[in-house]
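*Asks:* Predicted model, plus sequence, below.
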Amino acid sequence: MRFFSYSFLLVFSLSSIVFAQKKMKIGYELIVKDLDIPWGFSFLPDNSILITEKEGELIHFKNGKKKLVEGMPEVTLRGQGGLLDIALHPNFKENKLIYFTFASSEGEEKGANTSLMRARFENNKLTNQEVLYKAEPNSRKGQHFGSRIVFDNQNHVYFSIGDRGNRDENPQDITRDCGKIYRLNDNGSIPKDNPFVKIPNAKKAIFTYGHRNPQGMEINPFTNQIWTHEHGPKGGDEINIIQKGKNYGWPVISYGLNYSGSKFTEITEKKEMEQPLHYWTPSIAPSGMAFVNSDIYPNWKGNLLVGSLKFQYISNCTLENGKVVEEEKILEGLGRVRSIEQGNDGYMYAGIEGLGIIKIIVK
């Protein structure tokens, strides 16, 4: 077990957030070692863990051992695409259903796009595999597949798909997939009250649009709202609260720039487009997020943890009245933080590229 002491004061001026001075010992215990890109993971009722490796392997970690799950579909490795997020059905104890997203080449066009699959997990095998949604068309581009998955308290499944590198056509067009957050019933059917079901030619599964590449999504356990974060380009990473039918603006409004430093838009706000709850400039490349809802971390309860791929730390965000008022960088330099979850035991866990899954310890 390793511990680090933190004491610093930094001003993050462009987002008007102060990294406050703190003194505490924050450490970690390596729970699952030797993972490459642990994109997502979920704790089963018996405290074992299902872990997605981007290269296409689904790993079941139980009693200190890793086993590959049998029955996985063919996963396409293309740029940022591969095996992505995973979530358990809220009634997993009874139905043994899991849901996961992955890059799939199925379809007439060459390339790949993001799919959502449901399957039954039992005895280390997947059966009854069923693709519930497949974004179209395939693209040969390698960027912005998304993806995260959450369930609400009515067992609707939400999942995100990035704009697939086509910012000028996909995100603002509800007749096209990509750059969207989708909502389905748990069996893959379209909820009757989805926002665009009565609009001709619209993709009926769309819940919100105008997104770039959401790689964080979580239900706020204190409000039941859906929170997401997404990658901006050079700056302009965002945290958003997702509301039915809303337009989150990409690429019409943004606090970011092209990677060259040039502008692609002159405006940061527009009528009928949602403002981010919070944004980062410069970009931290956020991936994974989880709310702290545990008495194990009394000073953090109610906080939001966000992983940074670019700077290799976890941002411990203090929230007040639904706003980020303070950020603390913790566990810097372990590696690119890809995924974060709260375990059944109340501890916070993070998937670190090239390291594995760690348990966060505070003293």
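*Replies:* Okay, I see it. Keep in mind the model is a prediction, meaning the values are calculated, not measured.

*Asks:* rest of the way, CA atoms for contacts and neighbours
*Replies:* OK.

*Asks:* where along the stretch 51-200 of the chain do the helices fall?
*Replies:* Along the stretch 51-200 of the chain, counting by DSSP state H, counting those that start in this stretch, helices occupy 92-95.

*Asks:* Tell me where the stretch 101-250 of the chain has strands.
*Replies:* Assigned strands in the stretch 101-250 of the chain, in chain order: 113-122, 125-134, 149-151, 157-161, 180-184, 206-209, 214-219, 226-230, 237-242 (criterion: DSSP state E, counting those that start in this stretch).

*Asks:* any chance of those in a markdown table, plus mean neighbour count?
*Replies:* What follows is the strands of the stretch 101-250 of the chain, written out as a markdown table (neighbours: other CA atoms under 10 Å):
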| stretch | mean neighbour count |
| --- | --- |
| strand 113-122 | 22 |
| strand 125-134 | 16 |
| strand 149-151 | 23 |
| strand 157-161 | 26 |
| strand 180-184 | 27 |
| strand 206-209 | 26 |
| strand 214-219 | 26 |
| strand 226-230 | 23 |
| strand 237-242 | 23 |
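
*Asks:* Take this one as well and set it beside the first:
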Amino acid sequence: MSKLKVFLLSFVGLVVAVGLAALYFWETGNLDMYVPMFAANCGECHGSDLRGSETATALIETNLEYGDTVADLIASIKNRHDGTGSPDFESTLSRQQIKGLSIYIAERRLGQRFTDFRFDTEVVVQEQPLQSEEHLFRIELFADNLDPMAFCIEPMRDGSLLLTERERGLSIISPDGIQSELISGTPQTGDSLDIMGIKYGTGWLLDIAKHPNYENNNWLYLHYTDLCPTDCVDSEPLDTSMNRLDRGRIKDGEWVEVETIWQTDPAWYTSRADTGAGGRIAFDDSGHVYISVGMRDAYGPQDMNNPSGKIHRVNDDGTVPADNPFVVSTGNSPDELPFTQQTIWTYGHRSPQGLEWNYKQRSVWNTEMGPRGGDEINELLAGRNYGWPYFSLGLEYSGGDVERHKPRNIEFDTSTIEQTLVDITPSPAISSFAFYNHDRFAHWKDNLLLGSLKGSSLFRYVFDGNKVVHKETLIKDLARIRDVEIGYDGFVYLLLEVKNGSKIVRLVPVA
């Protein structure tokens, strides 16, 4: 693919996927809109650096009397607590501006800068053990000098890891941390271009997962974006791609015996970049496999003929389950429906990042990036609408509510939206997660361990059913955590996305 084509591809992807943020920064000189807004409205008292003044308290690096959640901060701005002499902001600022300022303050309290994606973070693995609420552990470097675009690790019983690198291919990391040569025969990967630190391109290897009965059948499932040449879609002048799920086996260093499990019609292939493609895989305990397809098209998540912005469910051999929600709701057999509708499990997804089977709840869960605010942990219930792009608890990058149905005069009832289990605002750009299912860290049993990209931190969530009852930050300011996996040894493996060479580290308990 030529550099010109890559650039054009990148620009289109920039507008449609997560690149809306990058485009906004580009147009405004890399400026967060709330920096000047805060300085103009709050800086005289609280200081433009949020460190306070003689007339008002600091807003960072100190406890806040009236609370520090986004809701608390909104209330503080609106209520003008007695004796503070603060202005009547409700008469001068819109509801969205007050919410945006509150998110900005909360971000700064966490040490986050909205315009800092942490691509250049230098990884420092601490030698000293870390004390969490329940366990003392250390961080060990397991593998180093991997491709910056590493995406997925899959633990194997022998202590090795499978590794996908989006632009390179599939390899194996040995139990002592040595990377193999690339497995031959995997799908072709495409070029990409770096714009403001974000990679854009088409044709990437994404997730890889073992079949639940792998020890007996050796099936591996590979999720990737399938490249299609320029003549694949008549309306597209560039090479196009779309999510695809294959299964195959690794024999003698080759990807062989390949079968296609899920693939959509070529009409839905797009030149928009794979940055927001989703690309994860999960298996339930009843023979089904789920895949996440991100917002490859601006309004695709609400279009039931469009595969984008959906979680899809098929049997592990690629056939369509008779109890899929839109098969049941129409009363048709699967082959009487358009293929996309046959396989939809849930819809209305923006940028699904993690996808896992919750073995205690016996339901599939996902994590999802919002815009500015509104990152989500969801339980994915059959046939439900998760809202994008008509509803989000976050704000648009431009500062407005997420209400894209209004410009199109679309009737939309927000009460029909399945609300998230956990709203994470401000957004740390959450990524992959895992349910901890081993005795090595006994007090983390069944907890959800969640990575983050911009936040560069690892979080632990404790649930009672589908209600979160506790949250802990296990590691702070490590690096962009792209994948979280639990090894057969009970160690927690983290794939760190690093510009000068990705790394794999693991959490090991200290006796």
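*Replies:* Received the coordinates, thanks. All figures in this text were calculated on a predicted structure; none of them were measured in a lab.

*Asks:* sorry, back to before: a markdown table for the strands of the stretch 101-250 of structure 1, including distance to Ile357 of structure 1?
*Replies:* Output for the strands of the stretch 101-250 of structure 1, formatted as a markdown table (distance: least, CA to CA, whole Å):
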| stretch | distance to Ile357 of structure 1 |
| --- | --- |
| strand 113-122 | 21 |
| strand 125-134 | 22 |
| strand 149-151 | 19 |
| strand 157-161 | 23 |
| strand 180-184 | 27 |
| strand 206-209 | 31 |
| strand 214-219 | 17 |
| strand 226-230 | 21 |
| strand 237-242 | 24 |
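
*Asks:* Stretch 282-293 of structure 1 aligns to what range in structure 2?
*Replies:* Counting by TM-score structural alignment, stretch 282-293 of structure 1 pairs with residues 426-437 of structure 2.

*Asks:* What of stretch 342-353 of structure 1?
*Replies:* The aligned range for stretch 342-353 of structure 1 is 486-497, by TM-score structural alignment.

*Asks:* And the matching stretch, what's buried?
*Replies:* Under the neighbour-count criterion of 16 or more other CA atoms under 10 Å, stretch 486-497 of structure 2 has Ile486, Gly487, Gly490, Phe491, Val492, Tyr493, Leu494, Leu495, Leu496, Glu497 buried.

*Asks:* Now check structure 2 for the residue matching Ile98 of structure 1.
*Replies:* In structure 2, the residue matched to Ile98 of structure 1 (TM-score structural alignment) is Leu220.

*Asks:* so what corresponds to Gly394 of structure 2 in structure 1?
*Replies:* In structure 1, Gly394 of structure 2 lands on Gly256 (TM-score structural alignment).

*Asks:* repeat for Arg280 of structure 2
*Replies:* Under the alignment (TM-score structural alignment), Arg280 of structure 2 maps onto Arg148.

*Asks:* okay, now its match: neighbour count?
*Replies:* Counted with other CA atoms under 10 Å, the neighbours of Arg148 of structure 1 add up to 28.

*Asks:* quick one: it and Asn213 touch, right?
*Replies:* No: contact criterion CA atoms under 8 Å: Arg148 of structure 1 and Asn213 do not qualify, at 10.2 Å.

*Asks:* Overlap of the contact sets of those two?
*Replies:* Residues touching both Arg148 of structure 1 and Asn213 by CA atoms under 8 Å, 6 or more residues apart in numbering: Ser160.

*Asks:* Quick check: Thr318 of structure 1 touching Val325?
*Replies:* Yes: applying CA under 8 Å, one finds Thr318 of structure 1 in contact with Val325, separated by 5.9 Å.

*Asks:* what comes into contact with the match of stretch 282-293 of structure 1?
*Replies:* 70, 103-104, 106-107, 112, 353-356, 358, 367-375, 444-456, 481-486, 490.
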